[in-house]
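**Q** Fold the following, please.
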Amino acid sequence: MTHSFLPVSQKDMEQRDWDILDFLFISADAYVDHPSFGHAIITRILDNAGFKVGIIPQPEWRDTKDFARLGRPRLGVLVSAGNLDSMLNKLTASKKSRSTDSYSPGGKAGQRPDRATIAYCNRIRELWGNIPLIIGGIEASLRRFAHYDYWSDAVRRSILIDSQADLLVYGMGEKQIIQIAELLKKGIPVSEIRDIHGTCYKNQSIERLWNYEECPSFESVVSDKAAFAEAFRIQYIEQDPVRGKTVVQRHDTFYVIQNPPAAPLSTSELDSVYQLPYTRTWHPMYEKDGGVPALKEVEFSLTTHRGCFGSCAFCAITSHQGRIIQSRSEESIMDEAILLTKLPGFKGYIHDVGGPTANFNRPSCDDQLLRGTCKNKQCIGPVPCGNLRVDHEGYLELLHELRTLPGVKKVFIRSGIRFDYLLADKKSSRRFLEELCRYHVSGQLKVAPEHVSENVLALMGKSGKHVYEQFMKEYENMNKKLGKKQYLVPYFISSHPGAGLKEAIELAEFVRDLNFMPEQVQDFIPTPGSLATCMYYTGINPLTKEAVYVPKSSHERKLQRALLQYRNPSNHRFVREALKIAGREDLIGWGEKCLVPPEKKESRERQERREKGKSKRRH
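**A** Modelled structure (predicted):
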């Protein structure tokens, strides 16, 4: 075990007296040795287990030369597209190229190929033939079955097929990678590694499987959207480490076979992940570029847990980290906080304390670890389950301990508070809200109601509009009590499945009444693996089989974005168009409730004089 960076060159290997690697890790992200980066965790896990691991970050993918610079590894090659899907990393919701890439040196775009997992694997096969090839990371995890790809507007095969990989690790991967490594070390052929939970493999037969669910085939889901929705439904409900079955999907002459998800990490296991000797910074080779921007978002933040039982339809965390919360111990978190205070550049501010949802720090109910999550019921949205166990006590104690650490001036919570979960806490919601406003907000608190239409919120899996209105009121009252001027900054999504122009106008009127102008609007992006993406592609809610309206045309999506930012003069013509289409011309004019002025550039005073003159002539 070492506190230095893992090898990225032959010189690094020589300094360790290594002639050959056990594993080579290929990453589409720049090398940042920090536990917020997947490549750092997996390589440190292997290093800690005694395996010799080298990293080639962002290789030149147009030929094989760069892939060969550390030599052929003894046991296998691991490939990841990084912390984001490579297509999402490159393209916006309007399919325009992003100008920056925060996971690349200096934020420079263009350092990774499209569909990076496939591109890298093709080069590895070209270079080393049948070497064991294992793919993982968010891109592989969420594209493990036949999936809709927004950027090509087509259903694509499982990435396991297109990449020619031997195994696909889905989820976070710590348990799986060690099991795989140990089996390869014992000389077990990769073609015989078939029973590890949290992995997928391909085979020409399913005769020896038992207790499995078979999805409609790739060929079926390409030609039939109802079949696609049914395939997604099966994959979605079996995504559970306790009750989940093996899931299979035929692709021509092969079957993609998904073993059930890996068991959640225990508290001690998760603690051990964060106790590994990360250097917690970018590799020195990036100094000339000014480093890697993505580190700045997490450098002085603390991850308290994994998983999310919120199950928002537009989010794929359920398919990657799962619904069962896995928490670190307070001791582990405090040890890391003390470490942060000693890092160069620490100025007394812990930027975040949380996970996918900050105040979900324990499983939603005690039954989950015994029987798994409910197959046909959600924990909190749109209506909280009667068995939901709401508890902020442990989180409150942790925050108190953190803000009293020597050298800590302020502890922020930026990873998002579920206000519906907070309000459901009959025991400590008021205390939590008071401490949140008193100690952990600096002027603004970002929250994510996402929409206000009850129909859209139900499809999103979010609580109703009245819950957000209640939270707004309680937040305002608490800040008045504390003598603070602090504001809510709500995030909204436009063009989500279920949202037509009527719903978009309802949201615009809500924004108007808040006297709030969103600086940025999140236009819904159908990313692989999410429930909302299935709705977007099929027009079907796969869980209920009901039809769902989907705003697909680029023009309607533009109109919905414009409605949310109706005060921007450059959007006025689009807002007027949307209001006319929806029959809401009552919102065009100079009235207090109007969203935009009339098309003619006419002052209010002039319009009033003209209307007064018309009235006199009529009399």
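**Q** contacts, neighbours, all on C-alpha from now
**A** OK.
**Q** and E608, how many neighbours?
**A** 12 (other Cα atoms under 10 Å).
**Q** Please generate a structure for the following sequence too, so the two can be compared:
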Amino acid sequence: MSAAATAFKDLTSYRKYWAARFGVAPFLPMSRAEMDQLGWDSCDVIIVTGDAYVDHPSFGMAIMGRLLEAQGFRVGMIAQPDWQSAEPFKQLGRPNLFFGITAGNMDSMVNRYTSDKRIRSDDAYTPGGAGGKRPDRSVVVYAQRAREAFKDVPIVIGGIEASLRRIAHFDYWSEKIRRSVLLDAKADLLVFGNAERQICEIAHRLAGGETIDQINDLRGTAFVRKSHDFIEIDSTHIDAPGRLNPPIDPYAMEPEIRKANELAAAVEAGEVAPAGNGDIPVGAFAPTLAKGDGPGEVQPSPGSAAKSGTAAEVVVKFARRVKSEDRDRSVIRMPSFESVTEDPVLYAHASRILHLEANPGNARALVQRHGDLDVWLNPPPVPLTTKDMDFVYELPYARRPHPSYGNAEIPAYKMIKFSIAIQRGCFGGCTFCSITEHEGRIIQNRSEGSVLREIEKIRDEVPGFTGVISDLGGPTANMYRIACKSKEIESACRKPSCVYPGICPNLNTDHSALINLYRKAR
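**A** Got it, this is the predicted structure:
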């Protein structure tokens, strides 16, 4: 099968699994007693999450659970289990198809620690706001406990924590480069980005008799495999690694900024020798160009030069190659885990390659070596259509926390209780934010009718509604129905941002659709 995968299916196009005869559960069960009330003898899929179970479309576990239920599968929920043993992971029995593991709506380390690496005293996703209800690196811990509970059950990891740690990455909390979370968790499959398409396909194919190791052609998935029968492209042929320039201090005075720019220009022209010593600190290395270097002909990086004690020259120009390769059978070989651990330039290069190959319209598969294993990343998932977005957000959510929490207040639920998502994605591409990396640059929109129906449902069914909808939005504001003017340009573009350093002339900036929606919602 090709790495690009076959054409995607509408979420409503699947034939329902036989268990659809059990109907819709008021809440996805969290105990054997609830399963008995529903007439279930087992679960087809069990979702393990680091958040409290709130049956609301602002919570990823609720979307995945209700979506699988709509496909006919029996879905159980294990929320914030005690991770000290495998027993809590056995409470719903053995799942027939797979365990779905997520840390929750946030990365577990961001959730548990402040930027000063101090433990937070509260957790907005826990009843009563109590802290300490999830482990560090929850995806890894939960996956290992699930494997301990049922060794032969496939494990699929996903959510923001798994998605953003799918390749070798710098871990702020331990101050070191960590390998792909797929390997640390010992999972069978990792789904990244918004995973509705992947999770439906995985469930139906496993139910159809395929094994988890046969499912290697899905967009938005990562797994361990051998890369035979594919055309390998060295990542330096796509983007040549260059020097590390010191970032400009945004709070510096104009004279200081001007002086820094003049110094950088002088180094570039060869008038001033680059700063550096035996260690060549990040930001201080400014190599010269080797004449006659072709695209992708990369000279030693600063890190390797420092180790060898020789002068280094690095190609700093942007380079592209291999225009006519067979995309369906092409994979880009990224620097290995061992390489990016030793060399900051190669780490930056690998990160840039990941961003360059983020457009579903032109992205190729990526592969990164970790020791004697290859971590393979298929291209990103195809964005949901408006029809699919409406389907996902109009599933029969209870829009309340699970009854087992009683009257305990869950702060995150209080925040979004009367909130409505109308879009996904962000074309900002800000370096400090993970939304574009996780959800993509292409905005996925709901229809006006779907949004208005949800407002009416909140009015009629949600206790305590006072007539005020707190938010019509999404992960980013004011992007509803804004898109590239041309589908052809959009599918070929590799720019990380549509608005920086300037607004792209191909971006349609008409906000009339959002304004009209606001007016109709009043």
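**Q** Could you find the closest non-adjacent residue to D184 of structure 2?
**A** Nearest residue to D184 of structure 2, sequence neighbours excluded (Cα to Cα, 6 or more residues apart in numbering): V140, at 6.2 Å.
**Q** can you give me the strands for the stretch 201-350 of structure 2?
**A** Read by DSSP state E, counting those that start in this stretch, the stretch 201-350 of structure 2 holds these strands, from start to end of the chain: 221-224, 231-234, 330-334.
**Q** hang on, I meant the stretch 1-150 of structure 1
**A** With DSSP E, counting those that start in this stretch applied, the stretch 1-150 of structure 1 shows strands at 23-27, 53-57, 76-80, 133-136, 147-149, listed in chain order.
**Q** Helices of the stretch 351-500 of structure 2, start to end?
**A** Remark: helices of the stretch 351-500 of structure 2, listed N- to C-terminal, are 386-393, 411-416, 435-439, 448-461, 487-492; assignment by DSSP state H, counting those that start in this stretch.
**Q** ugh, wrong one, I meant the stretch 51-200 of structure 2
**A** Shown for the stretch 51-200 of structure 2, the helices assigned by DSSP H, counting those that start in this stretch span residues 60-70, 108-112, 138-149, 159-164, 181-185, 196-207.
**Q** Ok, which of these comes nearest G449 of structure 2?
**A** When the helices of the stretch 51-200 of structure 2 are ranked by proximity to G449 of structure 2, the top entry is helix 60-70, at 19.8 Å, counting by Cα to Cα.
**Q** Point out the other helices and strands that the closest one packs with.
**A** strand 45-49, strand 75-79, helix 196-207, helix 386-393 (3 or more Cα pairs under 8 Å, 6 or more residues apart in numbering; DSSP states H and E).
**Q** out of those, which comes closest to F99 of structure 2?
**A** Evaluated over the helices and strands packed on helix 60-70 of structure 2, closeness to F99 of structure 2 peaks at strand 45-49, with 5.0 Å, by Cα to Cα.
**Q** Tell me how far D171 of structure 2 lies from G425 of structure 2.
**A** 25 Å (Cα to Cα, to the nearest Å).
**Q** In structure 1, what range does stretch 28-48 of structure 2 match?
**A** Stretch 28-48 of structure 2 falls opposite residues 6-26 of structure 1 when the two are matched by TM-score structural alignment.
**Q** Pull the distance from that stretch to the chain's centre.
**A** Relative to the centre of its chain, stretch 6-26 of structure 1 is centred 32 Å away, using Cα atoms, centre = their mean, to the nearest Å.
**Q** Next, the residues that contact that stretch from outside, please.
**A** Outside stretch 6-26 of structure 1, the residues within contact range by Cα atoms under 8 Å, 6 or more residues apart in numbering are 39, 43, 51-59, 69-80, 120.
**Q** Give the buried subset of those as a ChimeraX selection command.
**A** Isolation of the buried members of these (16 or more other Cα atoms under 10 Å) is achieved in ChimeraX through the command below:
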select :39,43,51,52,53,54,55,56,57,58,59,70,72,73,74,75,76,77,78,79,80,120
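**Q** Structure 1: which residue goes with A207 of structure 2?
**A** Using TM-score structural alignment as the criterion, the counterpart of A207 of structure 2 in structure 1 is K185.
**Q** Please consider this matter closed, and thank you.
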